[in-house]
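In: Got a predicted structure here, sequence first:
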Amino acid sequence: MNERKSPVPERDDNYTHNILRSNERSLDRRGFMKTMVGAAGLFAVSTLPWGTIAAKKLLDGDTNAWPRQKIAEAASLKAGDAREFAYPNEYDSALLVCLREGEYKAYQNACTHLKCPVFWSKEEHELICPCHHGKFDVQTGNPLAGPPRRPLPEIELTVENGLIYAIGVKPYEA
């Protein structure tokens, strides 16, 4: 018979006056904020390993070595000839162009606008994207016409013992 007297009269004891009832509100504003701060902290801590990896790549540069791949024999290409190949893997199509004897340029041949294939036009001496009439300069890979705004990614080449090798992809410079 040890009844506790509520300061709120019985007739007014409804949900607006339930503060004194035990376990009626298990999550109040303070508890909710603690939960949200804890969740944000957990999220921040769980992303630290990925942030560390990204920061290391930005600071040290990309340490992954590009594969060295034989593309063609230099003697098999005449000035104005082009040859398709896959680089750096079998899913990335690329295009090698012989500008003059001993001078070669290679680019990934996916247009920087919507990834349509890029073709070599020997007559116009340009790389052309037929999807939206994009044109690229063969010397630099820079767009000349159409909707593309970024240059084609250039593949680094080396010629050794009469063989042309792809040795890397130049990083994009804005």
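Out: Thanks, I have it. Here the structure is a predicted model, which is why all the values come from computation and not from measurement.
In: from here on, contacts and neighbour counts on C-alpha atoms
Out: Fine.
In: Confirm M36 sits in a strand?
Out: No - per DSSP: H, G, I helix; E, B strand; the rest coil, M36 lies outside any strand segment and is helix.
In: give me the number of residues near it?
Out: Applying other Cα atoms under 10 Å, we find 12 residues neighbouring M36.
In: Same question for the one 4 residues further on.
Out: Residues lying near A40 (other Cα under 10 Å) number 12.
In: another one to put next to it:
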Amino acid sequence: MADRNNKVPIKDDNYTNNIHKNNERTLDRRGFMKTLVGSAGVFAIASLPWGAIAAKELMGLADKEYPHQKIANVKDVAVGDSVEFHFPSEHDSAVLIRLEENKYVAYQNACTHLQCPVYWVKEDQEMVCPCHHGIFDANTGAPTAGPPRRPLPEIVVEIHDGSIYAVRVKRYEA
């Protein structure tokens, strides 16, 4: 049966006549969403072991003791002076400050704002980040001025046989 232009009409309309051709993939919206959700589920399940390992490692950081590292001899650090050292690894810069005769504090000296180095200013008795004028309290490591909002990570120090040793890093707790 022919139409006005003497053409034989196609059995299907022009929008769906190519859906069921041979070797054509059949994936509708529902099938696509099932594939997407299934792939996300497989990815989530595959990443669980790594997440568990990371969580276990992060939970144990506060209690993790490193091999005790000698920083300096007590007689070599005068009250008000500081000593730079690396702890817990050679890539982690730190500073030890002798505040009083028997009071020593140590902090990782990377600013908690943008990781710029922090310096001990003996005259002002404060730790200063020169990048954005951040100032930290030497007694607590807490920020007192500038953009930093978190305290510097404290390094626990111990004194044995006239030497000062770095023992572990106290992690910041929100």
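Out: Sure, I can see it. None of the values given here were measured: they were computed from a predicted structure.
In: Fetch the TM-score of the aligned pair.
Out: TM-score of the superposed chains, computed with TM-score structural alignment, normalised by the length of the first structure, equals 0.84; 165 aligned residues with a Cα RMSD of 2.1 Å.
In: per the alignment, P88 of the second structure corresponds to what in the first structure?
Out: In the first structure, the residue matched to P88 of the second structure (TM-score structural alignment) is P88.
In: in which helix or strand would I find its match?
Out: Per DSSP states H and E, P88 of the first structure falls between elements, in no helix or strand.
In: now it: how far from P171 of the first structure?
Out: 13 Å (Cα to Cα, to the nearest Å).
In: So the two - more neighbours on which side?
Out: Neighbours were counted for P88 of the first structure and for P171 using other Cα under 10 Å; P88 has more, 19 against 10.
In: dump the residue contacts of the more buried one.
Out: Under the criterion of Cα atoms under 8 Å, 6 or more residues apart in numbering, the neighbours of P88 of the first structure are 66-67, 168.
In: Among those, which ones are in helices?
Out: Applying DSSP state H to the contacts of P88 of the first structure, no entry is found in helices.
In: Do a quick rundown of the strands in the second structure.
Out: For the second structure, the strands defined by DSSP state E cover 69-73, 82-86, 93-100, 103-108, 119-121, 126-129, 134-136, 143-145, 154-160, 163-170.
In: Show me how far stretch 114-132 of the first structure is from its chain's centre.
Out: Relative to its chain's centre, stretch 114-132 of the first structure lies at 23 Å (Cα atoms, centre = their mean, to the nearest Å).
In: Can you give me the first-to-last residue distance of that stretch?
Out: Note: stretch 114-132 of the first structure ends 9 Å apart using Cα to Cα.
In: do the same with stretch 93-113 of the first structure
Out: Span of stretch 93-113 of the first structure from end to end, Cα to Cα: 16 Å.
In: before we move on, what about stretch 79-87 of the first structure?
Out: Start-to-end, stretch 79-87 of the first structure (Cα to Cα) is 22 Å.
In: Check the offset of it from the chain's centre.
Out: Distance of stretch 79-87 of the first structure from its chain centroid, counting by Cα atoms, centre = their mean, is 26 Å.
In: show me what contacts G141 of the first structure?
Out: 107, 151-154.
In: next one: H132 of the second structure
Out: By Cα under 8 Å, 6+ apart, the contact list for H132 of the second structure reads 146-147.
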